[in-house]
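[1] Here is my input; please provide its structure:
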Amino acid sequence: MDDTTHNSPDTSGTLDEALERLHSFGPERDGWLSNHAPMAVEALVRHGQAPGVHRWLDHYRAKLEDMPARFTEVTPDNWREALGDPRRIADWTAYFERETAGRPWREVLAEWWPRLLPGVAAGATHPVIRVGHCVRTLLASGENAPRVAELAHGLGYWAARHQPLPPLAPLAPAAGAAAALDAVDRVPDQSGGIRERLGQLTGFPVWPPRPVTDSDPARPVTDAGPARTRPATDPDLARARLEELVRAATHRYAAYAHGSPVMLVHAATAPNAVLRTLPALPRELWAPSLDAAWAASAAVTAAYAPARPADYPAAPEGLTPEEVFARAAAHGDDHTIKFTDTALDVGGPAALAAALRSIELNPPVL
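    Sure, this is the predicted structure:
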């Protein structure tokens, strides 16, 4: 992955101001559509667009709803019954605010990450993406009250929307991430929303492949996830495979985005959120994180990819990553901003072409 385009950690205070503005609002609107503002403003600040953040937020304000009312307190004794209950968004957020106030945020994250991974596709993958943006800031810029509160909001959203994928059969193994995404079967009925589409999933290609022996039985990644996927048990190998997946999904977007320019960004941004979180996690969690990221990327691909690719233009010679991100910021669409942020993580002409494709296909909002 390319780190050459990353800007220095924010010293303007803009991100913290933006997060404080946003924390009185809930993570959703209109029943279940996600609030993308915390993720988008983190990306904007990260790539040198801090001066325009508050203007962007002023425009986005119409899409924000107040945090929903509390329902019943989540406790260490009843959290299992509250998991996946969207009525408990405010309860879960309060729970994680208490947890992160009482002990280090890394400790809270390490405890809850394996509990939440089975629901990585929950909320159309937005909760894990929000956590990934937050963890990137905590690692790069250090912790303070707004950033730790943002982690509580992200984890609370994930816990409230937690919903595992249906049981899935192992399909033919694929040699690489790009081949695995190409081999994902589209869901038969693509007329409904993401929850209806994910409910039609039946199986994924096995990736990354690993030989099965009697002495090495299959180890499930999640309670209901792709149990046939053999994790790369070496943490560094798992991280390399995850980088491969993010790169493949980013490149693939350029040819397939016409099927659903908004939703298909998540095939890349969700695994990239997992990748961004790895350095904050114990290394023994890196392999199951890879498997969950593959499940999320494959699920979005199955749900929204069109049957055939389309031609797209290459990135113009001489166009810099900074110029591409400036175009995304001027375009203003939250998904475009976040996808371009991931494309800059990947780096290279193919990723820039994919970012330009998102700018072309998604309607501008500024």
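
[2] going forward, measure contacts between C-alpha atoms and count neighbours the same way
    Will do.

[3] Okay, buried residues for the helix or strand that contains residue 55 please.
    For residue 55, the enclosing helix or strand under DSSP states H and E is helix 53-60. Using 16 or more other CA atoms under 10 Å as the test for burial, helix 53-60 gives 53, 54, 56, 57, 60.

[4] Stretch 177-196 too?
    Quick answer for stretch 177-196 (16+ other CA under 10 Å): 177, 178, 180, 181, 182, 183, 184, 185, 186, 187, 190, 194.

[5] Let me see the ranges of the strands in this protein.
    28-29, 33-34, 169-171, 203-205 (DSSP state E).

[6] what's the spacing between the second one and its chain's center?
    Taking the mean of its C-alpha atoms, strand 33-34 sits 13 Å from the chain's own mean (CA atoms, centre = their mean, to the nearest Å).

[7] quick revisit: give me the contact list for the helix holding residue 55.
    Under the criterion CA atoms under 8 Å, 6 or more residues apart in numbering, residues 14, 18, 37, 41, 44, 45, 332, 366 lie in contact with helix 53-60.

[8] Selecting buried members of those residues in ChimeraX, what would you type?
    Selection of buried members from the contacts of helix 53-60 for ChimeraX, criterion 16+ other CA under 10 Å:
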select :14,18,37,41,44,45,332
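
[9] now the contacts of helix 53-60 in JSON lines, with distance to residue 282?
    Formatted as JSON lines, the contacts of helix 53-60 follow (distance: CA to CA, whole Å):
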{"residue": "14", "distance to residue 282": "31"}
{"residue": "18", "distance to residue 282": "30"}
{"residue": "37", "distance to residue 282": "29"}
{"residue": "41", "distance to residue 282": "28"}
{"residue": "44", "distance to residue 282": "29"}
{"residue": "45", "distance to residue 282": "28"}
{"residue": "332", "distance to residue 282": "36"}
{"residue": "366", "distance to residue 282": "41"}
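
[10] One more, so I can put them side by side:
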Amino acid sequence: MDTTGMLDEALQRLHRCGPERLGRLTNHAPMAVEALAARGRAGSVHRWLDLYARKLEEFPAGGEPVTTANWPSALGDPRRAADWIGYFGREVAERPWRDVLTEWWPRLLPGLYGGSTHPVIRVGHAVRTLLVGEATEPRLAELGHGLGYWAARHRPVADLASLPGSDSAAAAMDAVTPIAVQDGGFADRLRRVTGLPVWAAAVTDPDEARDRLAELVRAATHRYATHGHGEETMLVHAATAPNAVLRSLPALPRALWVPSLRAAWTASAAVTAMYAPRSPVAYAAPGIVTPEEVFERAPAHGDEHVIKLTDTALDVGDEPALAAALRAVELSEPLVQDASRGRAALFTPGRSGGGAVPRRGP
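    Okay, the predicted model is just below:
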């Protein structure tokens, strides 16, 4: 894990920014920089942020503080993002972070689909850092930002018909029927998902739930290699969302593992239904590559979803998963600095690692 302080510096930069831009697009930077640091690329963090900075907006204004008394009325209100982040910032500063996560996980889990599953993915990256490294103030604050974003974008999905499935995760994903009309944004498509195949519904043992969740992550990652052309960006979440849940399990009571599996399957299957192509294409990795070589290509390419899928592929660790990461590199547009817009619109040079800090005012 990062021992140089680069990750903490990057998180401090990013906590001056909002969780979204343009009112709907997610700020992926906290997730990407955590992945870079976790994979031994802390030296690339600030350089990558300098390129990504043009996609960031200032932290939004708050309204009424969220409290233990009024939180139900604020749940799922994206206008209250700053209020929610402030609430969880106070919580993780005053209480053990595992206690906060345990209290709120079952409340937030039904709304895992909000924000196109990005909030739970951000939480999963934050939890991984806290589990393997020191609980520094920026890392605790990052968990607060992730939980606050999740609460603000909380979106439950109910009344889904149970359709015939299969015993294996891969076969169950093959049984997912793509929605008939594949246009519009995430929310529009999600409303068209009326039923999903049954998978792992009989699981009651926490250890089996963990193992089945790992199976789901593996199957969804493998599937990207042959189905990612359906939507190269959104289909990444079919793998990264359940992996965020899997990464969080060690910090959660075992009693929450089974419901976490069920929510992760529904989210992964729903994303598959919303964006999967009608037919797969054959794909194999071009030559033999090592995990290290594959991850070298992710920051060189720069796209945030490529970085996050490659990070998940390395968790899976087999050749089909590495092939999926390389497929994402092929399908996705690389992150390049736009000289015509640059980062000057929102950022000016700062002192932290040669990076940038938001410019205040108009």
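
[11] Save the strands of the first structure as TSV, and put in distance to residue 358 of the first structure too.
    Converted to TSV, the strands of the first structure look like this (distance: least, CA to CA, whole Å):
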stretch	distance to residue 358 of the first structure
strand 28-29	23
strand 33-34	19
strand 169-171	31
strand 203-205	26
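
[12] Most tightly packed of these?
    Comparing these by mean neighbour count (mean count of other CA atoms under 10 Å), strand 203-205 comes out on top with a mean of 24.

[13] how about that one, aligned to which bit of the second structure?
    Using TM-score structural alignment, strand 203-205 of the first structure corresponds to residues 195-197 of the second structure.

[14] and the equivalent of residue 108 of the first structure over in the second structure, what does it touch?
    Matched to the second structure by TM-score structural alignment, residue 108 of the first structure sits across from residue 100. By CA under 8 Å, 6+ apart, the contact list for residue 100 of the second structure reads 91, 92.

[15] still on that earlier bit, nearest to residue 258 of the first structure among the strands of the first structure would be which one?
    For the strands of the first structure, the distance to residue 258 of the first structure is smallest for strand 33-34, at 21.2 Å, taking CA to CA.

[16] What count of nearby residues applies to the aligned partner of residue 97 of the first structure in the second structure?
    Per TM-score structural alignment, the equivalent position to residue 97 of the first structure in the second structure is residue 89. Neighbour count of residue 89 of the second structure, defined by other CA atoms under 10 Å: 20.

[17] ok, back up a step: the second structure: matching residues for the helix holding residue 55 of the first structure?
    Under the criterion TM-score structural alignment, helix 53-60 of the first structure matches residues 45-52.

[18] Could you tell me how many residues sit around residue 321 of the first structure?
    By other CA under 10 Å, the burial measure for residue 321 of the first structure, its neighbour count, is 24.

[19] Show me the helices in the stretch 51-200 of the second structure, by range?
    Using DSSP state H, counting those that start in this stretch, the helices found in the stretch 51-200 of the second structure span residues 71-74, 81-94, 97-108, 118-132, 137-152, 169-174, 186-191.

[20] need the contact list for residue 144 of the first structure.
    Contacts of residue 144 of the first structure (CA under 8 Å, 6+ apart): none.

[21] Translate it into the numbering of the second structure.
    Taking TM-score structural alignment, the alignment pairs residue 144 of the first structure with residue 136 from the second structure.

[22] now residue 353 of the first structure, nearest residue through space, not along the chain?
    residue 315 (4.6 Å; CA to CA, 6 or more residues apart in numbering).

[23] Number of residues surrounding that neighbour?
    Per other CA under 10 Å, the neighbour tally for residue 315 of the first structure reads 19.

[24] mind listing what it touches?
    349, 350, 352, 353, 356.

[25] For residue 364 of the first structure, see how far away it is.
    To residue 364 of the first structure, residue 315 of the first structure is 19 Å away according to CA to CA, to the nearest Å.

[26] for residue 243 of the first structure, same thing?
    Counting by CA to CA, the separation of residue 243 of the first structure from residue 364 of the first structure is 29 Å.

[27] Specify the stretch among the strands of the first structure that is closest to residue 132 of the first structure.
    Going by CA to CA, the one of the strands of the first structure nearest residue 132 of the first structure is strand 33-34, 15.2 Å.

[28] how about that closest one, aligned to which bit of the second structure?
    So strand 33-34 of the first structure sits over residues 25-26 in the second structure, by TM-score structural alignment.

[29] outside of that stretch, which residues touch it?
    Identification of contacts with stretch 25-26 of the second structure by CA under 8 Å, 6+ apart yields 19, 20, 115, 118.

[30] Give me the mean distance between it and the first structure.
    Between stretch 25-26 of the second structure and the aligned residues of the first structure, the post-superposition mean distance stands at 0.3 Å (mean CA distance after the TM-score superposition for the first structure).

[31] Out of the strands of the first structure, which gets nearest to residue 88 of the first structure?
    Closest of the strands of the first structure to residue 88 of the first structure is strand 28-29, at 12.6 Å (criterion: CA to CA).

[32] Nice, that's everything, thank you.
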